[in-house]
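1. Predicted model and sequence follow; I will ask about them next.
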Amino acid sequence: MKALVVPGYGPPGTFTVEDLPIPEPGPGQLQVRVAAASLNPADLLMTAGTVREMVPLDFPFVPGTDAAGTVTKIGPGTRGFEVGEEVFGFGAPPSFAAGVGIPAVTSGALAEYATFQAGPFLAKRPPKLSVVTAAALPSTGMTGLAVLERGRFQPGETVLVIGAPGGIGSVVVPLLAAQCVVLATGTGPDRDYVRGLGATEVIDHRGTDLIGEVRRRHPGGIDAVVNLALTGEAVIAATRTLRPGGRLLSTTPGTPAHPAVTTVMGTTDLRPGTMDTLAAHVLDGILPEPATTTHPLSDAPRALADLAQQHTRGKLVVIVDPAATR
């Protein structure tokens, strides 16, 4: 089978598409013929070695955690799925899954075939949910729903979403906008996109002092911040936009400790049925289909390089089986 291969820690320019043996499903696993897989910043963190102490990788390594495809084999003792069923969901490298204690292991989604652990991180794909959308949903959707759950947002609250044009923002902003006043960061063409997601106000974080602008517009402070982009001390600085008793929820790795800050990880805050909920929200129109840019598997190294070097809107999706996405 063709797969994206990472030979060792390094940038996407060192990755290649090569032939590898098709992985066989172990106990409690499924083998999936991958139709499409989406990219996430975590793919870059792991392959660059940034989080190697927490997530050591064995090389050669096949990246990719989010996918949609067709079940082709069932491992021993696996229940709830059948060969031929369309599925979508999330899986992590064994070291990551073991480190955070989740039953979600994959051999790597950026390949023609991958194995996935059967369980709450995998679901059957409804026929009306497109393959590309299904591949784009898992990580961002899990994290977005976890933010809403942990944030306990109340009707009428004012919430700033930093990094709204990205994949998680495409989930968080529409769900928040149903009950809250949403401020969001965005520049250029992203302004209209973020407003379309439901943001009431859009602030150009590159052309202005974000904290000062929020304080100017809301002198008493706002109720909450959802950080999807800032890292390090910039996260703590964003708490200056909060009213007394306000809270900040952050999804970025390495968020510093602070009394007003809660770190959210979709993988550890997952509830049973999350994948089914995400699919239903898209099909019911509660969530818009995420903006996606697609690449063939042969172009996966460049797609990851784009994710690393460029501002991207929505999700980058690698089409592994073009026939299955028509």
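-> Good, I have the coordinates. These figures come from a predicted structure and were not determined experimentally. Residues are numbered from 1 along each chain as shown.
2. make it CA atoms for all contacts and neighbour counts henceforth
-> Will do.
3. all strands for the stretch 51-200 of the chain, in order.
-> Taking DSSP state E, counting those that start in this stretch, the strands of the stretch 51-200 of the chain run over residues 66-74, 86-90, 113-117, 122-124, 158-162, 181-185.
4. want to compare, so here's the second one:
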Amino acid sequence: MIATATAQDADYIRDLGAAETVDYREADVVEGALKLVPGGVDVVVDLINRGEGLAGSARAARPGGRLVSPLFGPGELDRGVSPFYIGSFVPEPGDLEDLAGRAADGGLRVEIGARYPFDDAVQAVADFAGKHIRGKVVVTVS
């Protein structure tokens, strides 16, 4: 798996399971992925782009590969890439119990990058949108 990350977060992302990383601040992500896998990857998961940007991301997929996005895609994609739209996550029976069990026994890794008291919730949203925070942002209500 190839993931995007800053150079300072590359080891962290590899610890989460990525085999390789592309620094999105220093290189074009599609070109970086194609340098690592010249024929294209099997699946591109793009959580950011839509329209032409999403079509650009599809260039990293191999012919016949898949593009996965929760956003609206372009009408046509180049290179025979099959678009796949994810509107929302709907758990299957047993998924939530499995996640709860993994969380309870330490098998589910979640890193908290920042914590804010409820009174600072507006600042939490501003920091989430404007800063690079590695991990989850938590707003506590007590």
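-> Yep, it's here. Bear in mind the structure is a predicted one, so any value in this text is a computation, not a measurement.
5. Same list (the strands of the stretch 51-200 of the first structure) but as a markdown table, adding mean neighbour count and distance to Q310 of the first structure.
-> Shown next, in a markdown table, are these (neighbours: other CA atoms under 10 Å; distance: least, CA to CA, whole Å):
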| stretch | mean neighbour count | distance to Q310 of the first structure |
| --- | --- | --- |
| strand 66-74 | 26 | 21 |
| strand 86-90 | 27 | 24 |
| strand 113-117 | 27 | 28 |
| strand 122-124 | 22 | 30 |
| strand 158-162 | 25 | 17 |
| strand 181-185 | 24 | 17 |
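6. Redo the ones you listed as JSON lines? Include distance to G196 of the first structure.
-> As requested, those are exported to JSON lines (distance: least, CA to CA, whole Å):
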{"stretch": "strand 66-74", "distance to G196 of the first structure": "25"}
{"stretch": "strand 86-90", "distance to G196 of the first structure": "26"}
{"stretch": "strand 113-117", "distance to G196 of the first structure": "35"}
{"stretch": "strand 122-124", "distance to G196 of the first structure": "29"}
{"stretch": "strand 158-162", "distance to G196 of the first structure": "14"}
{"stretch": "strand 181-185", "distance to G196 of the first structure": "11"}
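7. Among the ones you listed, which comes closest to V194 of the first structure?
-> strand 181-185 (7.2 Å; CA to CA).
8. quick one, that closest one and strand 158-162 angle?
-> In terms of direction (axes from the mean of the first three to the mean of the last three CA atoms, to 10 degrees), strand 181-185 of the first structure departs from strand 158-162 by 20 degrees.
9. In the first structure, what stretch matches the biggest strand by length in the second structure?
-> Once the second structure is assigned using DSSP state E, the strand that runs over the most residues is strand 61-69. Mapped onto the first structure using TM-score structural alignment, strand 61-69 of the second structure covers residues 242-250.
10. List the contacts of the matching stretch.
-> 147, 151, 220-228, 235, 239, 260-264 (CA atoms under 8 Å, 6 or more residues apart in numbering).
11. Please, where are all the helices along the second structure?
-> 10-15, 29-36, 52-58, 95-104, 121-130 (DSSP state H).
12. okay, the ones you listed, which one's buried deepest?
-> helix 52-58 (a mean of 19; mean count of other CA atoms under 10 Å).
13. How far does it sit from its chain's centre?
-> Centroid displacement of helix 52-58 of the second structure relative to its chain, using CA atoms, centre = their mean, to the nearest Å, is 15 Å.
14. Ok, stretch 134-142 of the second structure next?
-> Taking mean C-alpha positions (CA atoms, centre = their mean), stretch 134-142 of the second structure and its chain are 19 Å apart.
15. Could I get the buried residue list for it?
-> V137, V139 (16 or more other CA atoms under 10 Å).
16. try stretch 38-51 of the second structure
-> Across stretch 38-51 of the second structure, burial judged by 16+ other CA under 10 Å covers G40, V41, D42, V43, V44, V45, D46, N49, R50.
17. tell me, stretch 47-55 of the first structure lands on which residues of the second structure?
-> Under TM-score structural alignment, there's no match for stretch 47-55 of the first structure.
18. on that earlier part again, mean shift of the match of strand 61-69 of the second structure relative to the second structure?
-> Compared with the second structure after the fit, stretch 242-250 of the first structure shows a mean deviation of 1.0 Å (mean CA distance after the TM-score superposition for the first structure).
19. still on that earlier bit, so can I have a markdown table of the buried residues of stretch 38-51 of the second structure showing distance to A27 of the second structure?
-> Shown next, in a markdown table, are the buried residues of stretch 38-51 of the second structure (distance: CA to CA, whole Å):
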| residue | distance to A27 of the second structure |
| --- | --- |
| G40 | 17 |
| V41 | 17 |
| D42 | 21 |
| V43 | 20 |
| V44 | 17 |
| V45 | 18 |
| D46 | 16 |
| N49 | 17 |
| R50 | 20 |
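20. what's the closest of the residues you listed to A114 of the second structure?
-> D46 (24.6 Å).
21. Need the counterpart of the closest one in the first structure.
-> Under the alignment (TM-score structural alignment), D46 of the second structure pairs with N227 in the first structure.
22. Verify the stated contact: its match with T251.
-> Yes: shown here, N227 of the first structure and T251 form a contact pair, counting by CA atoms under 8 Å, at 6.4 Å.
23. Pull up the gap between the residue nearest the centre of the second structure and V29 of the second structure, please.
-> Nearest to the geometric centre of the second structure sits L47, at 5.9 Å (CA atoms, centre = their mean). Distance, L47 of the second structure to V29 of the second structure, by CA to CA, to the nearest Å: 13 Å.
24. nearest residue to A136 of the first structure other than its sequence neighbours?
-> Closest residue to A136 of the first structure apart from its sequence neighbours, by CA to CA, 6 or more residues apart in numbering: S38 at 5.3 Å.
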